[in-house]
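Participant: A predicted structure for the sequence below; I have some questions about it.
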Amino acid sequence: MERLLSEIRSCQVCKSHLPLGPRPVVAAHPNARIVIIGQAPGTKVHETGIPWDDPSGRQLRKWLKISDSVFYDESKIALMPMGFCYPGRGTGGDLPPRSECAPLWHHALLTGMPSLELIILIGTYSQHYYLGKNVKGTLTETVKRHQDFLPKYFPLPHPSPRNRFWQSKNPWFGKEVVPVLQKRVAGILDLD
């Protein structure tokens, strides 16, 4: 695993497409029980090199009901995005994750974590990649039908502060989905 992580962290495949240059951000360990697959690092995470080290990460940890120390314990939770480097800025926010990363690195990472019990898919990019034809018509429908993908996958919206409107429009998420997520995560990590 260490050799693989070293290869990923020194990857230059997309260098010419990255406005801030390559800085792959990933955290994994052979003993990880949960993997969280997000979109791509933002500028703050690119700067620090720490996955989910931003307001979105704080919200995600609230949804999971876990401390920073549990979240960043690679032997418990692996953190890998669809695109490992900051992709740049578009008109409505950050650009989509680079498409080269997931086919290049995901299989090897997942294979190197034989104890995985849950793959949390954050946002449409990871959901479309992993759920394929089983993904529902919209992110809202996919998240609402989260039970269809258990026990292996758990689809979530992005925890970005920009998605507050989505959360206020879909109160069922906090009432019905988040408690199921918290119970599943606590059970896997023996946090009860």
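Facilitator: Noted; the coordinates are in hand.

Participant: going forward, measure contacts between C-alpha atoms and count neighbours the same way
Facilitator: Will do.

Participant: show me where the chain has its helices.
Facilitator: Secondary structure of the chain (DSSP state H): helices at 2-9, 43-48, 55-64, 68-71, 101, 107-111, 124-131, 139-144, 164-169, 172, 178-188.

Participant: to residue 90, which of those helices lies closest?
Facilitator: Among these, the nearest to residue 90 by CA to CA is helix 43-48 (12.9 Å).

Participant: got another one to weigh against that:
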Amino acid sequence: MPESLEQLLAQVRACQLCVHALPLGPRPVLQAGAAARLRIVGQAPGRKVHESGIPWDDASGERLRAWLAIDRSVFYDPQKVAILPIGFCYPGRGQSGDQPPRPECAPRWHARLNALLPRVSLTLLVGRHAQAYYLGPTCRATLLETVRAWRSYLPSGYLPLPHPSPRNQPWVARNPWFEAEVLPSLRRAVAAALAPERLQVSAAQETGPVPGQARSRRRRSRP
């Protein structure tokens, strides 16, 4: 009998594969629902996210949501947005920032999770680790080159982005084309991926209230 997404998520959240290498112990942080249409693949949770257990629950997340032009209610709806970092657990600190994601995580879980997300139409690859894993040999030599080539990946459903960490603000400042060219297209692509939900609302508005509702409103409006 094939496994369900709920069963697989329970397995991921109970994973002990890297317990020996995690300074704060395992606490996988991810989000997914079978109806999700947008997938966000980042690097690994930071310390604050490890403590809260909520993906992108930090300054980087605030900036990412601003880039996407979506609010927290949409971002944290697993039936709209799947969030699958390359490493599900906080890897600890290194000499200059957090350690890279554990290498065991993505090969163990991502293909199985993605197989249960059939409605995803757009995948955002946030940071070098996500881009290298998902783009494979088509990934360019540097993050700068990969992000600049974003148009070449979009037909395959991928859109590479720099990490939205405040530490990367100098990168954004040095590359004004990112905010001028990529962000408007990113927002359109995200809106298109999430469009079915908005289209349903628009269709309901266009058809107007059902007859019973209309009569009820007319009765309430009588003096």
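Facilitator: That came through fine. Quick caveat: nothing in here was measured; it's all calculated off a predicted structure.

Participant: rewinding a little: residue 77 of structure 1: which of the helices of structure 1 is closest?
Facilitator: Of all the helices of structure 1, the one in closest proximity to residue 77 of structure 1, counting by CA to CA, is helix 68-71 (6.2 Å).

Participant: list the helices and strands that closest one packs on?
Facilitator: Contacting helix 68-71 of structure 1 under the criterion 3 or more CA pairs under 8 Å, 6 or more residues apart in numbering; DSSP states H and E is no other helix or strand.

Participant: any residues touching it, and which ones?
Facilitator: 61, 76-77 (CA atoms under 8 Å, 6 or more residues apart in numbering).

Participant: against structure 2, where does that helix fall?
Facilitator: Mapping helix 68-71 of structure 1 onto structure 2 (TM-score structural alignment) gives residues 72-75.

Participant: what residues sit buried inside that stretch?
Facilitator: For stretch 72-75 of structure 2, the neighbour count (16 or more other CA atoms under 10 Å) marks residue 75 as buried.

Participant: mean per-residue distance, it versus structure 1.
Facilitator: For stretch 72-75 of structure 2, the mean deviation from structure 1 after alignment is 0.4 Å (mean CA distance after the TM-score superposition for structure 1).

Participant: how distant is that stretch from the center of its chain?
Facilitator: Between the centre of stretch 72-75 of structure 2 and the centre of its host chain there is 11 Å, according to CA atoms, centre = their mean, to the nearest Å.

Participant: returning to that earlier point: which of the contacts of helix 68-71 of structure 1 are buried?
Facilitator: Counted by 16+ other CA under 10 Å, the contacts of helix 68-71 of structure 1 give 61, 76-77 as buried.

Participant: just to revisit the earlier point, as TSV, the contacts of helix 68-71 of structure 1 with distance to residue 140 of structure 1 would be great.
Facilitator: Formatted as TSV, the contacts of helix 68-71 of structure 1 follow (distance: CA to CA, whole Å):
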residue	distance to residue 140 of structure 1
61	20
76	28
77	25
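
Participant: who's in contact with the residue positioned nearest the centre of structure 2?
Facilitator: For structure 2, residue 40 is the residue whose C-alpha lies nearest the centre (CA atoms, centre = their mean; 2.1 Å). Counting by CA under 8 Å, 6+ apart, residue 40 of structure 2 touches 81-85, 123-126.

Participant: pull the number of nearby residues for residue 57 of structure 2.
Facilitator: Look at residue 57 of structure 2: counted by other CA atoms under 10 Å, it has 17 neighbours.

Participant: how about it, what's its match in structure 1?
Facilitator: Per TM-score structural alignment, the equivalent position to residue 57 of structure 2 in structure 1 is residue 53.

Participant: quick one: that match from residue 146 of structure 1, how far?
Facilitator: 26 Å (CA to CA, to the nearest Å).

Participant: sorry, back to before: how far away is the residue nearest to the centre of structure 2 from residue 187 of structure 2?
Facilitator: Using CA to CA, residue 40 of structure 2 is found at 14 Å from residue 187 of structure 2.

Participant: so residue 69 of structure 2 touches residue 187, yeah?
Facilitator: Yes: between residue 69 of structure 2 and residue 187 there is a contact at 6.3 Å, judged by CA atoms under 8 Å.

Participant: strands along structure 2, start to end?
Facilitator: Counting by DSSP state E, structure 2 has these strands, from start to end: 38-41, 81-83, 93-94, 97-98, 122-126, 158-161.
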